[in-house]
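Visitor: sharing a model that was predicted from the sequence below.
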Amino acid sequence: MVFKPPVECPICRDVLELDRTLEGHLVETHTHIEVARYVASRSDQVEVQPISD
């Protein structure tokens, strides 16, 4: 039997019930601006790696 670890919301750090999805939680619990701020903050943290020849 495969063990599936619980999903944690990256915005509020709540651990979701096993029958809930992250997408459902985000839509039901967080505003569009909260999700947008999280996405924007993550894209600021991405480092651009040069491609070697």
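Guide: On my side now, so go ahead.
Visitor: from here on, just use CA atoms for contacts and neighbour counts.
Guide: Fine.
Visitor: nearest residue to the middle of this structure?
Guide: Nearest to the mean C-alpha position of the chain, by C-alpha atoms, centre = their mean, lies residue 10 at 4.4 Å.
Visitor: try it against this one:
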Amino acid sequence: MPFQPPVECPICRETLALDRTLEEHLVGSHTPLEVARQLAARHESGGLRRVSE
């Protein structure tokens, strides 16, 4: 099984335990507004692309 490095939350920079997913962390630890602001900031900086691209 390949090594999977730990995931870091893009909002709070917390390194997640290996048995946690980023989705679980975002839902349980951050408000929808925090997540929306992070997504908007990444989109505006060009960090996100459409799936079709």
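Guide: Yes, it's here. Everything numeric here is computed off the predicted structure, so don't read it as measured data.
Visitor: can you pull the TM-score for these?
Guide: The TM-score (TM-score structural alignment, normalised by the length of structure 1) is 0.83; 47 aligned residues with a C-alpha RMSD of 1.3 Å.
Visitor: residue 28 of structure 1 versus the residue nearest to the centre of structure 1, what's the distance?
Guide: 15 Å (C-alpha to C-alpha, to the nearest Å).
Visitor: with residue 17 of structure 1 instead?
Guide: 14 Å.
Visitor: same deal with residue 15 of structure 1?
Guide: 15 Å.
Visitor: do residue 40 of structure 1 as well
Guide: On the measure of C-alpha to C-alpha, residue 40 of structure 1 and residue 28 of structure 1 end up 20 Å apart.
Visitor: on the three-state scheme, the nearest residue to residue 26 of structure 1 once chain neighbours are set aside is what?
Guide: Spatially, and ignoring its direct neighbours in sequence, residue 26 of structure 1 is nearest to residue 35 (7.5 Å; C-alpha to C-alpha, 6 or more residues apart in numbering). Assigned with DSSP: H, G, I helix; E, B strand; the rest coil, residue 35 of structure 1 falls in the helix class.
Visitor: that older thread, higher neighbour count, residue 17 and residue 28 of structure 1?
Guide: residue 17 (12 against 9; other C-alpha atoms under 10 Å).
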